[in-house]
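**Student:** Below are the sequence and a predicted model for it; my questions follow.
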Amino acid sequence: MQNSAAAHRLRLVSAPEGLSFILLLIGVVLKSTTSFNPVPVLGWVHGLLFIAYVAFLYLAWQKERWDTKKVAVLFVLSVLPTGGFFAERMLARDERGAAAPATA
């Protein structure tokens, strides 16, 4: 069984979404401690990536017929600062498992 394109897109957007979250947190610290304010740009980028992540999560959930627990874990990972990296790893492992040839 091969993973859907939506699941693959979700995997591809997971790490950038996680990185944008970390950069946004760093930007908030910079805004508070210096005169440099990257938050408007980083917030916009992170917002777009988060929306893409949630949209691809929904599409993959529908296409792959994932159980609610898996979808809930992937969503919770999207709101944790380093969770996107763990989500990408989990999805890559699933992708490799689906791509492995079936042996009887």
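**Tutor:** Received it, and whenever you're ready, just let me know what you need. The structure presented is a predicted model; accordingly, all values stated were derived computationally and were not measured. Numbers count the residues shown, from 1 in each chain.
**Student:** contacts, neighbours, all on C-alpha from now
**Tutor:** Will do.
**Student:** How is the most centrally placed residue in the chain assigned, secondary-structure-wise?
**Tutor:** The residue lying closest to the centre of the chain (C-alpha atoms, centre = their mean) is residue 14, at 2.5 Å. In three-state terms, and counting by DSSP: H, G, I helix; E, B strand; the rest coil, residue 14 is helix.
**Student:** here's the one I want to compare it with:
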Amino acid sequence: MNQITETKTLKTFRWIAILEGISYIAFFITMPLKYMYEILMPNKIVGMVHGVLFIAYVVLALIVVIEQKWGIKRFLIFFVASLIPFATFYIERKYLRDR
């Protein structure tokens, strides 16, 4: 594993990875509210927050990969993780913590 240089961008990315994972879980919780009980507002709010965090996660992933001089493979791992529930928690723990 490549050495990690702790930067402000990396710290921000770590926090966004965690928050994006939490928002993904919250989004899954609000989906039944929307479709089973027709309660729309929580889904709209959580969906918007999740969307913003998702975009921030992907943009910061690209910036951190360039900043740390990691390859495209690492970016693709980060990107695929953003699509899988709970995977951003794994990414934060496995790839973003200094060893």
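**Tutor:** Done, it's in. Small disclaimer: the values here were computed from a predicted structure and weren't measured.
**Student:** where does the TM-score land?
**Tutor:** Overlay of the two chains. TM-score (TM-score structural alignment, normalised by the length of the second structure): 0.85; 95 aligned residues with a C-alpha RMSD of 1.5 Å.
**Student:** any idea what the residue nearest to the centre of the first structure aligns with in the second structure?
**Tutor:** Correspondence of residue 14 of the first structure to the second structure, assessed by TM-score structural alignment: residue 17.
**Student:** same check, this time on residue 26 of the first structure
**Tutor:** Using TM-score structural alignment, residue 26 of the first structure sits opposite residue 29 in the second structure.
**Student:** Would you map the helices across the first structure?
**Tutor:** 5-33, 39-64, 68-78, 83-99 (DSSP state H).
**Student:** Quick check: the aligned partner of residue 69 of the second structure in the first structure vs residue 3 of the first structure, distance?
**Tutor:** Mapped onto the first structure by TM-score structural alignment, residue 69 of the second structure lines up with residue 65. Applying C-alpha to C-alpha, to the nearest Å, the value for residue 65 of the first structure to residue 3 of the first structure is 11 Å.
**Student:** Same question for residue 70 of the first structure.
**Tutor:** Residue 70 of the first structure is 15 Å from residue 3 of the first structure, by C-alpha to C-alpha.
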